[in-house]
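Q: model this:
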Amino acid sequence: MRYFMTIIPPADLKPEDVSQGLMDAMGPWMERSLKSGALVSTGGLKPAGEGKRLKGHGGKVATTDGPFAEAKEVVGGYAVFEAPDLKAATALAAEFLQMHIDNGMPNVTLEIREIAGGANY
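A: As a prediction, this is how the structure comes out:
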């Protein structure tokens, strides 16, 4: 089964706040997880200020440039896992979160959910 994990950093996190230790730990973790087949895809996202939000509004498409003032939590990255069940996917996510905690980012939130349907290749 495939699981989608969102990474929600603290709202005030700046790119320069990410420690070199975390960057150094991330490479081997990703290599190991990709090789085992547990990690399908991952990536960081550019700041919300560089994005757009599209909404259906009154039967029309409304586009808003970022940043989005009403956003309390902004997704900073994602990962797609292949795991036999939610328990195994949660263990992978916990390992990923612990790596952040151990490298100076103790206030990161992760959300993981099973991907239902869609094009899962």
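
Q: when you work out contacts or count neighbours from here on, use the C-alpha atoms and nothing else.
A: Noted.

Q: for Ala25, the count of nearby residues, please.
A: When neighbours are counted by other CA atoms under 10 Å, Ala25 registers 15.

Q: same check on Asn107?
A: Neighbours around Asn107, by other CA under 10 Å: 13.

Q: sequence B follows; please return its structure for comparison with A:
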Amino acid sequence: MRYLITVNHEGELPTDVPNELFEAMGAFVSKLAEDGILIDASGLAPIEKATRVELRGGDIKIVDGPFAETKEWLGGYFILQVRSEAEAIEYARQSVELHQKHVPGMNVAHDVRQIMDEED
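A: You can find the predicted model right below:
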């Protein structure tokens, strides 16, 4: 089964994120790749560089970031091929633990969602 794990942040990204977090996450992702679990993973450009295309009240609107009303933002993602949802959740927990260890004050959440295939 394939799972998308999103890396969601609350508030602004701290400007003092230590290199140790990036190194730890790099090692974590490399291990997932070596184990044949990782399909894809990446960080995303800052929300200030995003563009939103939205439909509200029947109107389509294009808005450049940053978005004042945004309280949470997507910082990156993983796509994993695993045997179960429990396994995907465990990898998400490990990633959150790395954030906790290297940037204790950072608020981060990982959403774990199965990617729906035709046979699902």
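
Q: TM-score for these two?
A: Remark: TM-score between the superposed chains equals 0.85 [TM-score structural alignment, normalised by the length of structure 2]; 117 aligned residues with a CA RMSD of 1.8 Å.

Q: and the gap between the residue positioned nearest the centre of structure 1 and Pro9 of structure 1?
A: Central residue of structure 1 (CA atoms, centre = their mean): Tyr78, 2.5 Å from the mean position. Separation of Tyr78 of structure 1 from Pro9 of structure 1 (CA to CA, to the nearest Å): 11 Å.

Q: now the strands for structure 1?
A: 2-8, 39-44, 52-57, 60-65, 77-82, 109-114 (DSSP state E).

Q: rewinding a little: mind listing what the residue nearest to the centre of structure 1 touches?
A: 4-7, 42-45 (CA atoms under 8 Å, 6 or more residues apart in numbering).

Q: how about His9 of structure 2?
A: 72-75, 106-109.

Q: which of those residues are buried? Put it as a ChimeraX command.
A: Selecting only the buried entries of the contacts of His9 of structure 2 in ChimeraX, with 16 or more other CA atoms under 10 Å as the criterion:
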select :73,74,75,106,107,108,109
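
Q: before we move on, back to that, nearest to Thr90 of structure 1, out of the strands of structure 1?
A: strand 109-114 (7.3 Å; CA to CA).

Q: the closest one vs structure 2, average distance?
A: With mean CA distance after the TM-score superposition for structure 1, strand 109-114 of structure 1 departs from structure 2 by a mean of 0.8 Å once superposed.

Q: and that strand, what other elements does it pack with?
A: Judged by 3 or more CA pairs under 8 Å, 6 or more residues apart in numbering; DSSP states H and E, the packing partners of strand 109-114 of structure 1 are strand 2-8, helix 86-102.
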